[in-house]
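# Just need the structure, nothing else, for what follows:
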Amino acid sequence: MHTGHFTDTAARDHFRALYDDAVARLGPTSGRDITTTHGVVRVLTCDGPPGIPFVLVPGAGSPGVSWAPNVPALRGRATVHLVDPLGGPGASTQDVPLRSVGDQVRWLRGVLDALGPCHLVGTSMGGRLAFEVARRSPAGIRTLTLLDPALTFTRIPAGTVAASLGALPGAPTWLRRRFVARLGGGADVADDPVARLIEAGLSGYASAVPLPPLPTARDVAAVGVRSLVLLGGRSTMLDAGRARARAALLPRGTVEVWPDATHALPGEFPERVAERLSSLVAAS
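So this is what the prediction gives:
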């Protein structure tokens, strides 16, 4: 199995230009490289008030800076760490192939060990990974928040699986943009800098991340961390009703369906998400 890589120099340079511009728009930010079992992980830190920080894990094909819409509201409450996942586009460098979800847990566990206690937040496939770390190795995770997590409480709908052909490098631009728009409820990619960055990653980066299995009911019930699950009622990545029923098995979980939200829930409702995170932290 190969490691993730840009398909060519032009694709890398195009992505990095968009990435650097997005980082510059975050405001005061510092970068840190953390050596893990499978490569060097870049973490961007947006300083906030003293307290336990938030660690944000983005979805597949997205770097940490894709959380940009959420940073202003969250950094007013605590420091925010943005993780560039291994195997995907960003400033991290994958050195060792990721062969299983266990390998993914190991590299993220190494990042969390370096950062210290945190409130862990994941969206889409980043939510799936955050769930797995909280289940297998929860040390230091004070709370867990999953924002429309993919392949965590329900399978991905067949229509979205078929549309994901547009996420493959070399796919026609129109097909790729249709896929990105599908996830965001039809928003125009050209009007959204975060969507443009994600599109550049999809078009120019060959990902090398294994697809995890769907957790069992027993797996869900084994997560002992206080948890918050927010699901998009208009999500194309999951069936919100079925996901809510399965997520209700979390022993210390709160589950909400936001009827007007799509799979892009974090960016659609950043202030509301921050308020719910604050309430979770206060109750922990």
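
# Only C-alpha atoms from now on, for both contacts and neighbour counts.
Noted.

# ok, the most centrally placed residue in the chain to residue 12 distance?
Nearest to the mean C-alpha position of the chain, by C-alpha atoms, centre = their mean, lies residue 58 at 2.0 Å. For residue 58, the distance to residue 12 equals 19 Å [C-alpha to C-alpha, to the nearest Å].

# before we move on, what about residue 148?
Taken as C-alpha to C-alpha, the span from residue 148 to residue 12 is 29 Å.

# Those two: who's more crowded?
Taking other C-alpha atoms under 10 Å, residue 148 and residue 12 do not tie; residue 148 has more neighbours (34 against 18).

# tally of neighbours for the residue nearest to that one when sequence neighbours are not counted?
Closest residue to residue 148 apart from its sequence neighbours, by C-alpha to C-alpha, 6 or more residues apart in numbering: residue 231 at 4.6 Å. A total of 27 residues lie near residue 231 under the criterion other C-alpha under 10 Å.

# and if you look at the one 5 residues further on?
A count of nearby residues for residue 236, using other C-alpha under 10 Å, gives 23.

# For the residue nearest to the centre of the chain, give its distance to residue 43.
Counting by C-alpha to C-alpha, the gap from residue 58 to residue 43 is 12 Å.

# who touches both of these two?
Applying C-alpha atoms under 8 Å, 6 or more residues apart in numbering, one finds that residue 58 and residue 43 are jointly contacted by 64, 83, 84.

# Let's see which of these end up in strands.
Here DSSP state E is the test, and the shared contacts of residue 58 and residue 43 give residue 83 as lying in strands.

# next SSE after the helix or strand containing residue 242?
Following DSSP states H and E, one finds residue 242 within helix 240-247. Sequence-wise, the next helix or strand beyond helix 240-247 is strand 253-258, with elements assigned using DSSP H and E.

# Which other helices and strands does that next one contact?
Strand 253-258 is packed against strand 226-232, helix 240-247, with contacts defined by 3 or more C-alpha pairs under 8 Å, 6 or more residues apart in numbering; DSSP states H and E.

# now the angle from the shortest one to strand 253-258?
If I follow you right, that is strand 226-232. 20 degrees (axes from the mean of the first three to the mean of the last three C-alpha atoms, to 10 degrees).

# Here is a second sequence; please produce its structure as well for comparison:
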Amino acid sequence: MSSTELPAAIASAVPVVGAAAEGEQMRSAGLAGLTLAVRSRPPAVQGLPPALYVHGLGGSSQNWSSLMALLDGVVDSEALDLPGFGDSPPPDDGDFSITGHARAVIRYLDAQDRGPVHLFGNSMGGAVTTRVAALRPDLVRTLTLVSPALPELRVQRDAVPTALLAVPGVTRAFRRLSREWTPEQRVRGVMGLCYGDPSRVTPEAFRAAVQELERRLALPYFWDAMTRSARGIVDAYTLGGQHGLWRQAERVLAPTLLVYGGRDRLVAYRMAGKAARAFRDSRLLTLPDAGHVAMMEYPHTVARAVREFLADTDESGGMGS
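Down below sits the predicted model:
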């Protein structure tokens, strides 16, 4: 691994967060062997259809704050911190695989009786929600995927170091190498990796990311959750047959909105066409200037596309009851 790849790998392990939106609430949902932190917004009106948002590797429910605020009046929004991320402790069984994370989402929806929901996923969360939609179509009205982490034959160069986190001993080397890095340096690195234009990050969001990183680095399980989840992504990429993520994408019945960024350094822009063909009832939004987290970088554009998507799907009768 080259010296330029090591800093990128460390940067990819930094939490990506934005500034929390006003009016958000946090609560804990206790399930057997699992506790999930849930971020929500009071619904603008009663009777709105429920929505659930799932973040990516190193992220948290706060990744969705801007989009959730812009969808007030359209959906009743909740976002999860996956086990071991954000404010959610690790699962009792230590399962950080894509299937394990998908199981956590399914168990939450079953326990809360919120399904079917408008389900959103970014990056690793896109792989998780694809699996949820394939396995439990009864829980999903529509699916919105922002730069989903689906297998690529030719992986983006900047995504390779993230996969290397799954290699035994590599995380320990990263920690030694980055011991002298300040939180500000780490956050600048990940913003450069995840945003098409890092200058779009507001000072408030940057400060929030630094504070969140400092908090998470103090958690005894932070690196373990990152490493095991990275290994889970790599493992999911190698699965074939009916358990393969592309095969499961073909099984998704829910109408699907795909969002890809032209400057995404982690999920290849060229995969947009393959995804549009794999999901049977899909529409595609491409944002040439966006990076890996379009819902954070261009929230108004993504929100407008989601509003149109949900309205069109509702009119066509595709969402069901």
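
# Tell me how they score on TM after superposing.
Scored against TM-score structural alignment, normalised by the length of the first structure, the superposed chains reach a TM-score of 0.80; 264 aligned residues with a C-alpha RMSD of 3.0 Å.

# thinking again about what came up before, what's the mean deviation for the helix holding residue 242 of the first structure versus the second structure?
On superposition with the second structure, the average gap between helix 240-247 of the first structure and its aligned counterparts reaches 2.5 Å (mean C-alpha distance after the TM-score superposition for the first structure).

# Determine how far that helix lies from the middle of the whole chain.
19 Å (C-alpha atoms, centre = their mean, to the nearest Å).

# follow-up on the earlier one: quick one: map the residue nearest to the centre of the first structure onto the second structure.
Using TM-score structural alignment, the partner of residue 58 of the first structure in the second structure is residue 55.

# quick one: the strands in the first structure?
Counting by DSSP E, the strands of the first structure are 5-6, 30-36, 39-46, 54-57, 80-83, 93-94, 118-123, 141-147, 205-206, 226-232, 253-258.

# which helices and strands does the third one pack with?
Put plainly, it is strand 39-46 of the first structure. When contacts are defined as 3+ C-alpha pairs under 8 Å, 6+ apart, strand 39-46 of the first structure packs onto strand 30-36, strand 80-83, strand 93-94.

# contact partners of that strand?
26-35, 64-65, 71, 75, 79-86, 91-96, 107, 111.

# rerun that using 7 Å as the cut-off
For strand 39-46 of the first structure, the surrounding residues in contact (C-alpha atoms under 7 Å, 6 or more residues apart in numbering) are 28-35, 75, 79-86, 91-96.

# With stretch 222-238 of the first structure instead?
134-135, 142-148, 150, 154-157, 160, 183, 240, 250-263, 265, 284.

# Where in the second structure does it align, residue-wise?
Using TM-score structural alignment, stretch 222-238 of the first structure pairs with 251-267 in the second structure.

# so how far is the matching stretch off the chain centroid?
For stretch 251-267 of the second structure, the distance to the chain centre is 11 Å (C-alpha atoms, centre = their mean).

# Kindly report the same for stretch 209-223 of the second structure.
Here stretch 209-223 of the second structure is found 18 Å from its chain centre; the criterion is C-alpha atoms, centre = their mean.

# mind listing what's buried in it?
For stretch 209-223 of the second structure, burial by neighbour count (16 or more other C-alpha atoms under 10 Å) applies to 209, 210, 212, 213, 216, 222, 223.

# before we move on, what about stretch 24-42 of the second structure?
For stretch 24-42 of the second structure, using 16+ other C-alpha under 10 Å, the buried residues are 24, 34, 35, 36, 37, 38, 39, 40, 41.

# what does stretch 177-191 of the first structure give?
Those would be 177, 178, 179, 180, 181, 182, 183, 184, 185, 187, 189, for stretch 177-191 of the first structure by 16+ other C-alpha under 10 Å.

# so what's the fifth one up against?
Right, residue 181 of the first structure. Residue 181 of the first structure neighbours (C-alpha under 7 Å, 6+ apart): 187, 188, 189.

# now swap in the third one and tell me
Taking C-alpha under 7 Å, 6+ apart, we find residue 179 of the first structure in contact with 163, 164, 166, 167.

# hmm, back to that, between the helices and strands packed on strand 253-258 of the first structure, which one is closest to residue 216 of the first structure.
helix 240-247 (9.2 Å; C-alpha to C-alpha).

# okay, the helices and strands packed on strand 39-46 of the first structure in CSV with distance to residue 49 of the first structure next?
CSV is the format used below for those (distance: least, C-alpha to C-alpha, whole Å):
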stretch, distance to residue 49 of the first structure
strand 30-36, 15
strand 80-83, 10
strand 93-94, 30
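
# looking at those strands, which is closest to residue 117 of the first structure?
Nearest of those (C-alpha to C-alpha): strand 80-83, 11.8 Å.

# which outside residues touch that closest one?
With C-alpha under 7 Å, 6+ apart, strand 80-83 of the first structure has contacts from 42-47, 53-57, 64-65, 74.

# one more time with 8 Å
The contact list for strand 80-83 of the first structure (C-alpha under 8 Å, 6+ apart) reads 41-48, 53-58, 63-65, 67, 71, 74.

# Quick one: average offset of that strand versus the second structure, please.
Looks like 0.8 Å for strand 80-83 of the first structure (mean C-alpha distance after the TM-score superposition for the first structure).

# What span of the second structure is that strand aligned with?
So strand 80-83 of the first structure is aligned with residues 77-80, judged by TM-score structural alignment.

# Quick one: neighbours of residue 9 of the first structure, just the number.
10.

# which one in the second structure is aligned with it?
When the second structure is aligned by TM-score structural alignment, residue 9 of the first structure is left unaligned.

# distance of residue 9 of the first structure from residue 206 of the first structure?
Taking C-alpha to C-alpha, one finds residue 9 of the first structure at 13 Å from residue 206 of the first structure.

# just residue 184 of the first structure next, same as before
Look at residue 184 of the first structure and residue 206 of the first structure: by C-alpha to C-alpha, they are 22 Å apart.

# before we move on, what about residue 37 of the first structure?
Counting by C-alpha to C-alpha, the gap from residue 37 of the first structure to residue 206 of the first structure is 21 Å.

# Nearest residue to residue 102 of the second structure in space, please, no chain neighbours.
According to C-alpha to C-alpha, 6+ apart, the nearest residue to residue 102 of the second structure is residue 128 (5.1 Å).

# From residue 282 of the first structure, how far off is the equivalent of the one you found over in the first structure?
With TM-score structural alignment as the criterion, the equivalent of residue 128 of the second structure in the first structure is residue 129. Distance, residue 129 of the first structure to residue 282 of the first structure, by C-alpha to C-alpha: 24 Å.

# higher neighbour count, these two?
residue 129 (28 against 8).

# what residues are up against the more buried one?
With C-alpha under 8 Å, 6+ apart, residue 129 of the first structure has these contacts: 101, 104, 105, 122.

# Between those, which sits nearest residue 272 of the first structure?
residue 122 (15.9 Å).
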